[in-house]
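J.: predicted model, plus sequence, below.
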Amino acid sequence: MTDDQGEPSLERFHEAVEAAGNPVLTTGEIARHVDEPREEIETWLAALERERSVVSRDVSQDPTVWYPAEWTDYADRERFVVFPDRRQIVVDRPAQFTRAQLSQFARLVDTNGEQGYVYEIDDSDVWQAPYEDLDGLLGTVRDVLPQRYPALEEWIGDQWKRAHQFTLKTHEDGYVVLEAATENLMGNVARQKLDDDHLRAPISDTESWVAEEATAEVKRILYEAGYPVQDERDLDSGEPLDLDMNLELRQYQHDWVERFMETKSGVLVGPPGSGKTVAAMGIVERVGGETLILVPSRELVRQWRDELLAHTTLDESQVGEYHGGTKDVRPVTIATYQTAGMDRHRHLFDSREWGLIVYDEVQHVPSDVYRRSANLQTRHRLGLSASPVREDDLQEEIFTLIGPPIGTDWDALFDEGFVAEPTVEIRYVPWTDDDHRNEYVGSEGHERRQIAASNPAKVEETRRILREHPEQKALIFVDYLDQGRELAAALDAPFISGDTPHHERARKFEQFRDGSLDTLVVSRVGDEGIDLPDASLAIVASGLGGSRRQGTQRAGRTMRPAGRALMYVLATQGAREEEFARRQMRYLAGKGVQVRERTVEDPDDESDDPADDESAGGSGSDGEADGASGSDEGADGEDEDGAGVA
């Protein structure tokens, strides 16, 4: 790192820049290119910066980036193509600073993972932008784009104004008031869209008394009408809760916590393995009020309880569980969505003043079963999700009821080594014989999808993949019970489904964690949240009619801060699974994950030449695939399997 006189060497930095082919690098990228420990790189870069040989920028929600001081002008000039009319921005080789700035007001919709990044801006992006005023938002737009675009700025201004037309406030007498910016908005929008169940009575030409139990519904209805509501109520802060966390947050997790504390509501969006649960515990510590944590399953109840007891000063008397098996309300209570939303239980949660409500796997909230839990409004509302995208396009409702998205560019976490970027390969598997193909052709609807999903050739292809990676711990995902049992028998591995008793699931998952089991066949119960940190190989044998989110969750079971994880997606050749596989993986490709394709021509072919692979990136929106994934949830918050579906 130093020259002959022991001074920091700028030449080594230039070598890293040349090797990367990019003048703007993160600390992790520099460490990889010069092959030195990260700690030494940080010290070396700080010395070069003191000499004014390099420049750093501490980007608000990304790692620090560095570039040579003499290249300052060049570093700010990535190649942009802006389409103002369709509000699309294409950037060639954007620096992390650029990506971080764009993420404040635009969505990354496609990338090939190397050069081209495509961003789009829609009304909800402007509504949820984390700025106190329009000048701050337009300042960022002007900083990052290469020139002024008056029409685009005018549209952004109109959307910003639209997002600040209605406000919920607390009257001095304690009830909730809806305030409109003008008399016309109150009369022609609010009082036309909302009925007597929502608005009790007018207070003035621009104010109405809101039924307290209807506040979440008022926000949802006005959002759907194109008017997001600013929530400035004096909500419960909860009974004080004194605790400390014994984990050190990463810089981007600190940023998440700070951004949440500024807004008091929001959804942490990041890839699996990025530490959203850890950041959430940091928020629990900062809020310092009694907390309700809502999760989809009992496994996650126990997982949250273990994490809180292991990494905070809370003791067992302060942490309660509330689900079909146990009903115990404590200062920190972890409950399943469905149990908490039931009429016979909900009054227990309504009557308590929670300082914070955490919605884990928040993408479930808009569903009919879970939506009732969103009526539990409190001063601090926190959602967690790797992928809030929904096939019914109701993700906007998540941000309305819970709060705006708070996240970090996936590429940045990959670049810095905080999360291991998986390699995804779609393998197109032939039919084993004409009988199975003819059975598929002669069927329709759900039966046809199940026949393709359960193609017997997938059993041998799964065996082949396991032989190719004998040292890897593997998760094999299925959507159908019969297929899961067949694979488990063929591989001599356990099958975990909704039919598996909870205590047995917990025991098998623990054996997988400690290494006494190296292969598990799992149904949809393994898709979300369950901590399987050492899985380095995932095989999706069926489930390709499911959602983009399901694909992300399954890939996410391998995304942890170590190693180069692998995910194989098996799709039957000549079936609609081929299209579904590309569609489901396209969301991951848009996040910068490398997705490859390979056709299995010959069952005896053992080759695995990466030169035969093709990119499965692509752009455009993903419609819902036939046969959406559905839910494992039963009637009382417990995850049970439907008829024949795992």
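T.: Ah, there it is. What you see is a predicted model, and the numbers here were worked out from it, not measured in a lab. Numbering: from 1, shown residues only.
J.: all contacts plus neighbour counts: C-alpha atoms, from now on.
T.: OK.
J.: stretch 370-384: end-to-end distance?
T.: By CA to CA, to the nearest Å, the extent of stretch 370-384 from end to end equals 15 Å.
J.: how far is that stretch from where the chain is centred?
T.: When distances are taken as CA atoms, centre = their mean, to the nearest Å, stretch 370-384 is centred 17 Å away from the chain's centroid.
J.: check which residues of stretch 65-74 are buried.
T.: Buried residues in stretch 65-74, counting neighbours by 16 or more other CA atoms under 10 Å, are found at Val65, Trp66, Tyr67, Pro68.
J.: of these, just say which sits nearest to Arg549.
T.: Val65 (30.4 Å; CA to CA).
J.: doesn't Ile476 fall inside a strand?
T.: Yes - applying DSSP: H, G, I helix; E, B strand; the rest coil, one finds Ile476 inside a strand.
J.: for it, give me its contacts.
T.: By CA atoms under 8 Å, 6 or more residues apart in numbering, the contact set of Ile476 is Thr519, Leu520, Val521, Val522, Ala538, Ile539, Val540, Ala541.
J.: restricted to helices, list those residues.
T.: Of those, none are assigned to helices by DSSP state H.
J.: any chance of a markdown table for those, columns neighbour count and distance to Asp605?
T.: A markdown table is the format used below for the contacts of Ile476 (neighbours: other CA atoms under 10 Å; distance: CA to CA, whole Å):
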| residue | neighbour count | distance to Asp605 |
| --- | --- | --- |
| Thr519 | 23 | 24 |
| Leu520 | 25 | 25 |
| Val521 | 26 | 25 |
| Val522 | 24 | 27 |
| Ala538 | 28 | 21 |
| Ile539 | 25 | 19 |
| Val540 | 25 | 20 |
| Ala541 | 27 | 19 |
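J.: Tyr252 versus the closest residue to Glu416 other than its chain neighbours, what's the distance?
T.: Once flanking residues are discounted, Glu416 sits nearest to Gly28: 4.6 Å by CA to CA, 6 or more residues apart in numbering. According to CA to CA, Gly28 and Tyr252 sit 14 Å apart.
J.: another one to put next to it:
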Amino acid sequence: MDKITVHEWGLMILDEVHVVPAQMFRRVVSAVAHRCKLGLTATLVREDDKIEDLNFLIGPKLYEADWQDLSEKGHIARVVGAEVWCEMTSEFYRAYLQQDASRRRVLATMNPTKIQTCEYLIKKHEQRGDKVIVFSDSVLALKEYAVKMGKPFIYGPTSQTERMRILRQFRTNPKINTLFLSKVGDTSIDLPEATCLIQISSHFGSRRQEAQRLGRVLRAKKRSDANFKAYFYSLVSKDTDEMHYSAKRQQFLVDQGYSFKTVVGIEEAQQNPGRLYATKAQQRALLSSILSRDLESEASEDADRIGK
């Protein structure tokens, strides 16, 4: 940092400028001598009231691209968005109503119907040649889904060497077509091969996270192909807090001209006899496992990538 602060810079360019209002980044901006600042971001939105602070920290907004216009010109992919409502099983919903907020979130994410729906969508899109990314903020759910489905996953503790190996396999190996990511994949991972995104859990009502995740498939290599469309699914457990947060999360994308089709369950997902957690006994065992887990230690595993 000393090598930077000893100079006066003609131009300071700040990528992901929406993070600058945070206290740590404010200090960096004030510590570096410069004559001009330029901020860049695809998601000019925050969940606090500090986005307006950019007016004096950086300056006024000079230009904002229209996402639909970029899509029409082939710079980003056309996207089909769907919010899929997944019915909670009776035993999971009964437990959901009796638990604290943190365990309710895990129960909603690991709802057997949601797991089966995710499994169905992965198989469907792999069969049509798509590369699929599945996002989960819950580490417990991330590992459960990925291990049960035999898919690779990346989260906080995954070493840099292992991350690069998995990403390389996803990009180049025709047999590796699905990758599970925790929140560490929200930014900085570029996967233009991805053409389908499935979100099984998220960070409450964060509009920025929703847009950043959609961005994983907006860059799809096939975007200029005639009639090509990328797919974005948000799986939501019905009659849970997820429904409220999902509506809030979508607002930024709706403002950009995107629309989300609501799908009330996918019957085919529950009709495959070989599906995961098909029996009541398997579902009860999963429920018992969730209720007995130490959720605090599970959450702490996904270390903040900035702080590492």
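T.: Good, I have the coordinates. Since the model is a prediction, treat every value here as computed from it, not as a measurement.
J.: circling back to that earlier point, conserved subset of the contacts of Ile476 of structure 1 in structure 2?
T.: With both residues aligned by TM-score structural alignment, their matches' CA atoms under 8 Å, the contacts of the contacts of Ile476 of structure 1 that structure 2 also has are Thr519, Leu520, Val521, Val522, Ala538, Ile539, Val540, Ala541.
J.: which of those lies closest to Trp44 of structure 1?
T.: Ala538 (38.8 Å).
J.: counterpart of the closest one in structure 2?
T.: Under the alignment (TM-score structural alignment), Ala538 of structure 1 pairs with Leu197 of structure 2.
J.: break down the stretch 151-300 of structure 2 into its helices, ranges please.
T.: 160-172, 207-218, 241-249, 251-255, 280-292, 295-300 (DSSP state H, counting those that start in this stretch).
J.: with the stretch 1-150 of structure 2 instead?
T.: 2-5, 23-31, 54-57, 67-72, 90-98, 101-109, 112-127, 139-149.
J.: now distance to Leu214 of structure 2 and mean neighbour count too, for those helices, in a markdown table please.
T.: Listed next are the helices of the stretch 1-150 of structure 2 as a markdown table, based on distance: least, CA to CA, whole Å; neighbours: other CA atoms under 10 Å:
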| stretch | distance to Leu214 of structure 2 | mean neighbour count |
| --- | --- | --- |
| helix 2-5 | 34 | 10 |
| helix 23-31 | 25 | 12 |
| helix 54-57 | 24 | 12 |
| helix 67-72 | 12 | 15 |
| helix 90-98 | 29 | 14 |
| helix 101-109 | 19 | 20 |
| helix 112-127 | 17 | 20 |
| helix 139-149 | 18 | 19 |
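J.: can you list the ones you listed in JSON lines and add distance to Ala211 of structure 2?
T.: Shown next, in JSON lines, are the helices of the stretch 1-150 of structure 2 (distance: least, CA to CA, whole Å):
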{"stretch": "helix 2-5", "distance to Ala211 of structure 2": "32"}
{"stretch": "helix 23-31", "distance to Ala211 of structure 2": "22"}
{"stretch": "helix 54-57", "distance to Ala211 of structure 2": "20"}
{"stretch": "helix 67-72", "distance to Ala211 of structure 2": "11"}
{"stretch": "helix 90-98", "distance to Ala211 of structure 2": "28"}
{"stretch": "helix 101-109", "distance to Ala211 of structure 2": "20"}
{"stretch": "helix 112-127", "distance to Ala211 of structure 2": "20"}
{"stretch": "helix 139-149", "distance to Ala211 of structure 2": "20"}
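J.: if we can go back for a sec, which among the helices of the stretch 151-300 of structure 2 is found nearest to Val32 of structure 2?
T.: Of those, nearest to Val32 of structure 2 by CA to CA is helix 207-218, at 27.1 Å.
J.: list the contacts of the closest one.
T.: 43-47, 76-79, 186-187, 190-192, 194-197, 202-203, 230-232, 248-253.
J.: could you flag which of those are buried?
T.: Using 16+ other CA under 10 Å as the burial test, those include 43-46, 76-79, 186, 191-192, 194-197, 202-203, 230-232, 249-253 as buried.
J.: circling back to that earlier point, from the kept ones among the contacts of Ile476 of structure 1, pick the one nearest Arg305 of structure 1.
T.: Of all those, the one sitting nearest Arg305 of structure 1 is Val522; the distance, using CA to CA, is 23.0 Å.
J.: quick one: what's aligned to that closest one in structure 2?
T.: Using TM-score structural alignment, Val522 of structure 1 sits opposite Leu181 in structure 2.
J.: surely that match and Lys151 touch.
T.: No - checked against CA atoms under 8 Å, the pair Leu181 of structure 2 and Lys151 is beyond contact range at 10.7 Å.
J.: what sits against the match of Ala538 of structure 1?
T.: Here Leu197 of structure 2 is in contact with Val132, Ile133, Val134, Phe135, Arg213, Leu214, Arg216, Val217, Tyr231, Phe232, Tyr233 (CA under 8 Å, 6+ apart).
J.: do I have it right that Phe135 of structure 2 meets Ile198?
T.: Yes - counting by CA under 8 Å, Phe135 of structure 2 touches Ile198, with 6.3 Å between them.
J.: so which of the kept ones among the contacts of Ile476 of structure 1 comes closest to Leu376 of structure 1?
T.: Closest to Leu376 of structure 1, out of all of those and judged by CA to CA, is Val522, at 32.8 Å.
J.: the closest one against Phe477, yeah?
T.: Yes - under the criterion of CA under 8 Å, Val522 of structure 1 makes contact with Phe477 at 5.1 Å.
J.: re earlier: assign the residue nearest to Glu416 of structure 1 to helix, strand or coil.
T.: The assignment at Gly28 of structure 1 comes out as helix when based on three-state DSSP.
J.: I'd guessed it sits against Phe418; true?
T.: No - using CA under 8 Å as the test, Gly28 of structure 1 is too far from Phe418 to be in contact (9.4 Å).
J.: which one of those two has more residues nearby?
T.: Neighbour count, other CA atoms under 10 Å: between Gly28 of structure 1 and Phe418, Gly28 has more, with 23 against 19.
J.: counterpart of Trp428 of structure 1 over in structure 2?
T.: You called it Trp, but residue 428 of structure 1 is Tyr. Applying TM-score structural alignment, one finds that Tyr428 of structure 1 aligns to Trp85 in structure 2.
J.: what about the closest residue to Asp190 of structure 2 other than its chain neighbours, neighbour count?
T.: Of all residues not flanking Asp190 of structure 2 in the chain, Arg216 sits nearest, at 7.1 Å (CA to CA, 6+ apart). When neighbours are counted by other CA under 10 Å, Arg216 of structure 2 registers 23.
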